[in-house]
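**Q** Structure, please.
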Amino acid sequence: MASKNKTVETSVQVADFLHSFVEKEQKKQDSFRLIELMKNWSGFEPKMWGPSIIGFGTYHYKYASGHEGDAPILGFSPRKAAFSLYVIAQGNDNQAFLDQLGKYKMGKACIYFNKLEDLHLETLEKLCKSTIEYLKKAEGKMGC
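**A** Next comes the predicted model:
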């Protein structure tokens, strides 16, 4: 039996989440700024995914194992230690963008950064738009 996805779109209001979850004022300001930027770059309204991911748009994926589901095209989470940024950074020639992105750490499935000023925003925009284009082309053909 296939397992159910834990990270699904919820009805929680993004602003309510930020005001209740994010303690540091700078992180809260960075979160609202990142929402503004990602909304502008993607054309999608922010939605909560799971308990702590703010996502923009949606795409359907299906792995070779047969597991499939929906996920946000772009997203981030203002976690306690650092922001987690969810974009497609590997596998679609984005290394040049990553080289110019600024101060971050690469995780297995996301990019970690401490504050928005650590990132080069023009490069972040290019990375986000590249992710959108990649997923438009790959939707229905996703496989890992």
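**Q** C-alpha only now, for contacts and for neighbours.
**A** Will do.
**Q** residues touching residue 20, list them.
**A** Residues near residue 20 by C-alpha atoms under 8 Å, 6 or more residues apart in numbering: none.
**Q** so how far is residue 28 from it?
**A** Between residue 20 and residue 28 the computed distance is 10 Å (C-alpha to C-alpha, to the nearest Å).
**Q** this one as well, want them side by side:
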Amino acid sequence: MAKAEPKTQRTKASVTAFIAAVEDDTRRKDAKAVDKLFRELTGEKPAMWGPSIVGYGEYTTPSGPWPRIGFSPRKANLVLYIMDGYDGEPLMKKLGKHKTGRSCLYINKLADVDQGVLREIVAKGWKSMAKKYPE
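**A** Just a heads-up that it's a prediction; the model follows:
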């Protein structure tokens, strides 16, 4: 039996056009700021993964390739995908208003969180993923 292709795959869609098309002004500005932060911390050019995830870098999972970190400016909140997770992370207590999922960090708007702490969390997650999944 053939292995099913993952639903979310890297595409050739424009990240710039995707971010520019975000309807809510605050969410669009936040998406631009997160893109700038991720580019700076990773040294990677972003790529679209599926129709709504902006991803940086890549690693291979049992089900196929996936971005090392990424984000999506959803209507309800800004979602940051930092695959290494957040369990027991002391920085999370200093971050500000947020929610977490398995490997998702949900932020209503960037103004709700400490930018320096967010930067540390993203940098730590990126480094951890690079160590776990070297190229």
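**Q** Secondary structure element holding residue 35 of the second structure?
**A** In the assignment (DSSP states H and E), residue 35 of the second structure maps to helix 25-42.
**Q** ok now that helix, how far from the chain's centre?
**A** In terms of C-alpha atoms, centre = their mean, to the nearest Å, the gap separating the centre of helix 25-42 of the second structure from the centre of its chain is 10 Å.
**Q** Could you list every helix and strand in contact with it?
**A** Judged by 3 or more C-alpha pairs under 8 Å, 6 or more residues apart in numbering; DSSP states H and E, helix 25-42 of the second structure is in contact with helix 15-20, strand 53-56, strand 69-73, strand 78-82, helix 115-132.
**Q** The longest one against the first structure, how far on average?
**A** Think helix 115-132 of the second structure. Taking mean C-alpha distance after the TM-score superposition for the first structure, the mean distance separating helix 115-132 of the second structure from the aligned residues in the first structure is 1.5 Å.
**Q** Excluding chain neighbours, what is closest to the residue positioned nearest the centre of the first structure?
**A** When C-alpha atoms, centre = their mean is applied to the first structure, the residue found nearest the centroid is residue 75 (2.1 Å). Nearest residue to residue 75 of the first structure, sequence neighbours excluded (C-alpha to C-alpha, 6 or more residues apart in numbering): residue 55, at 4.1 Å.
**Q** and what of residue 126 of the first structure?
**A** Residue 126 of the first structure sits nearest to residue 97 (C-alpha to C-alpha, 6+ apart), 7.3 Å away.
**Q** Which of the helices or strands spans that neighbour?
**A** In this assignment (DSSP H and E), residue 97 of the first structure forms part of helix 95-100.
**Q** Flag every buried residue along that helix.
**A** 97-98 (16 or more other C-alpha atoms under 10 Å).
**Q** picking up where we left off before, so which of the helices and strands packed on helix 25-42 of the second structure comes closest to residue 96 of the second structure?
**A** In terms of C-alpha to C-alpha, the element of these nearest to residue 96 of the second structure is helix 115-132, at 8.9 Å.
**Q** Where in the first structure does that closest one align, residue-wise?
**A** On the first structure, the counterpart of helix 115-132 of the second structure by TM-score structural alignment is residues 121-138.
**Q** where's residue 22 of the first structure relative to residue 74 of the first structure, distance?
**A** Distance of residue 22 of the first structure to residue 74 of the first structure, computed by C-alpha to C-alpha: 20 Å.
**Q** Please identify which of the two sits among more neighbours.
**A** residue 74 (26 against 16; other C-alpha atoms under 10 Å).
**Q** so what corresponds to the more buried one in the second structure?
**A** Using TM-score structural alignment, the partner of residue 74 of the first structure in the second structure is residue 69.
**Q** that older thread, contact partners of the match of helix 115-132 of the second structure?
**A** Here stretch 121-138 of the first structure makes contact (C-alpha under 8 Å, 6+ apart) with 38, 41-42, 59, 73-74, 87-89, 92, 94, 97-98, 100-101.
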